[in-house]
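Asker: no FASTA, just this:
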């Protein structure tokens, strides 16, 4: 296994553990509306948005 793969697996495991450990509800302000959501949903959405943005940036760099 490559070191990069091992690092990715470790980071993914830590992210999943962190999300699972934070289960309380929080209030999120989305410009005008305010919603109350479980923290794990907010963290999961944030993680997924970060992954998508990272993939888009990597694809743009590869095309150059």
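Answerer: Alright, I've got the coordinates. Quick caveat, the model's predicted, so the values are computed rather than measured. Numbering: from 1, shown residues only.
Asker: For the rest of this, base every contact and every neighbour count on C-alpha atoms.
Answerer: Will do.
Asker: neighbours around residue 19, how many?
Answerer: Residues lying near residue 19 (other Cα atoms under 10 Å) number 17.
Asker: Quick check: it touching residue 42?
Answerer: No. Counting by Cα atoms under 8 Å, residue 19 does not reach residue 42; the two are 9.0 Å apart.
Asker: and the longest helix for the chain?
Answerer: In the chain, taking DSSP state H as the definition, the longest helix is helix 39-63.
Asker: Please identify the buried residues of that helix?
Answerer: Residues of helix 39-63 classed as buried: 39, 40, 43 (neighbour count, 16 or more other Cα atoms under 10 Å).
Asker: Comparison target, given below:
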């Protein structure tokens, strides 16, 4: 009969019943943690997915002919 009885160790491993709001909070916290870990690896890791910096100084189009009507 001892085989059928649940020990405290087995009961701790089973998931506890929690509210839906609490479950969503835990899932959101876990997601934020994973994103933070992923972002830190990409920024500091070699060969990360970094975009190359582009110059913001763009040449303006010369529309002098349009203004003069030529």
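Answerer: Yep, it's here. Just so we're clear, the structure is a prediction, and the values are computed from it rather than from any experiment.
Asker: Got a TM-score for the pair?
Answerer: The TM-score (TM-score structural alignment, normalised by the length of the first structure) is 0.47; 34 aligned residues with a Cα RMSD of 1.7 Å.
Asker: Could you list every helix and strand in contact with the longest helix of the first structure?
Answerer: Identification of packing neighbours for helix 39-63 of the first structure by 3 or more Cα pairs under 8 Å, 6 or more residues apart in numbering; DSSP states H and E yields helix 3-21.
Asker: Counting neighbours, which bits of the helix it packs on end up buried?
Answerer: residue 19.
Asker: any idea how far that helix is from the chain center?
Answerer: Relative to its chain's centre, helix 3-21 of the first structure lies at 11 Å (Cα atoms, centre = their mean, to the nearest Å).
Asker: downstream neighbour of it in the secondary structure list?
Answerer: strand 25-29 (DSSP states H and E).
Asker: Now do that following strand against helix 39-63, angle only.
Answerer: Note on geometry: by axes from the mean of the first three to the mean of the last three Cα atoms, to 10 degrees, strand 25-29 of the first structure and helix 39-63 are set 50 degrees apart in direction.
Asker: Which parts of the second structure are helices?
Answerer: 8-13, 20-44, 64-68.
Asker: Redo those as CSV? Include mean neighbour count.
Answerer: Formatted as CSV, the helices of the second structure follow (neighbours: other Cα atoms under 10 Å):
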stretch, mean neighbour count
helix 8-13, 9
helix 20-44, 11
helix 64-68, 8
